[in-house]
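Participant: only geometry, no sequence info:
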């Protein structure tokens, strides 16, 4: 007959090992997760810029191309800009489009 106790023990051990491995993976995740205004190096007072880049520009979770795209902002849309950051040769603007806040490259506006 099949015993339930060793099966439960095996499942518990597997669950614990999976959780531990997942936790280690999450802790070792790259730093390109969402970065808010904490990355700002210069504040901008009362600025709203229209997107002029081709048909759209990407709004990202952080100031750099390695960050995830949160939203595409179409040409002609206005973005309320709060601050800037200079990263790896590019200027990035932190702002708000609709209800979404994120980072957009300088070329989206100028």
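Facilitator: Now that the structure is in, tell me what you want to look at. Computed from a prediction, not measured in an experiment: that's the story for all the values here. Residues are numbered from 1 along each chain as shown.

Participant: C-alpha from now on. contacts and neighbour counts both.
Facilitator: Noted.

Participant: Identify the residue nearest the geometric centre of the protein.
Facilitator: Centroid check for the chain by Cα atoms, centre = their mean gives residue 61 as the closest residue, at 2.5 Å.

Participant: Would you confirm that that one contacts residue 37?
Facilitator: No - with contact defined as Cα atoms under 8 Å, residue 61 does not reach residue 37; the gap is 10.3 Å.

Participant: Pasting the second one now:
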């Protein structure tokens, strides 16, 4: 392979690596996406369905897990999605006794 082709291939590989996160809108968002500090209050999931915990503040993000009925979310902060809905970020209990937990985003409309 000649020097020009090698340089071009290396440049394209680097460009692809830099653009990969931006091209995939579903990568996980942590608390850096928060716009309001709601630290240290609790919200409860509804008792009639499983509440989705997502990787980012909006329904366009992947579901990473589900909270069980009457499980708790310890809210750290929140953000408003592109659709204008409030999303809370915090530590979600995935069952009613809190034995299983995960960090993630939950839509305020699924909480009481």
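Facilitator: Received, thanks. Since the model is a prediction, treat every value here as computed from it, not as a measurement.

Participant: Now do the same contact list for the spatially closest residue to the residue nearest to the centre of structure 1 that is not a sequence neighbour.
Facilitator: Once flanking residues are discounted, residue 61 of structure 1 sits nearest to residue 34: 4.6 Å by Cα to Cα, 6 or more residues apart in numbering. Residue 34 of structure 1 is in contact with 61-62, 67-68, counting by Cα atoms under 8 Å, 6 or more residues apart in numbering.

Participant: try it again with 10 Å
Facilitator: 60-63, 67-68, 70, 102-103 (Cα atoms under 10 Å, 6 or more residues apart in numbering).

Participant: What's residue 39 of structure 2 aligned with over in structure 1?
Facilitator: Matched to structure 1 by TM-score structural alignment, residue 39 of structure 2 sits across from residue 45.

Participant: how close does that match sit to residue 82 of structure 1?
Facilitator: Residue 45 of structure 1 sits at a distance of 7 Å from residue 82 of structure 1 (criterion: Cα to Cα, to the nearest Å).

Participant: Please identify which of those two sits among more neighbours.
Facilitator: residue 82 (18 against 9; other Cα atoms under 10 Å).

Participant: surely the more buried one meets residue 40?
Facilitator: Yes - under the criterion of Cα atoms under 10 Å, residue 82 of structure 1 makes contact with residue 40 at 8.8 Å.

Participant: Find the residues that touch each one of these two.
Facilitator: The contact lists of residue 82 of structure 1 and residue 40 share 93-94, where a contact means Cα under 10 Å, 6+ apart.

Participant: Surely residue 58 of structure 1 touches residue 92?
Facilitator: No - applying Cα under 10 Å, one finds residue 58 of structure 1 not in contact with residue 92, separated by 11.4 Å.

Participant: Mind listing the shared neighbours of these two?
Facilitator: 102-105, 108.

Participant: Next, format those as CSV and append distance to residue 26 of structure 1 and neighbour count.
Facilitator: Listed next are these as CSV, based on distance: Cα to Cα, whole Å; neighbours: other Cα atoms under 10 Å:
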residue, distance to residue 26 of structure 1, neighbour count
102, 23, 24
103, 24, 31
104, 26, 30
105, 28, 23
108, 33, 22
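
Participant: Give me the nearest residue to residue 69 of structure 1, chain neighbours excluded.
Facilitator: Per Cα to Cα, 6+ apart, closest to residue 69 of structure 1 is residue 60, 4.3 Å.
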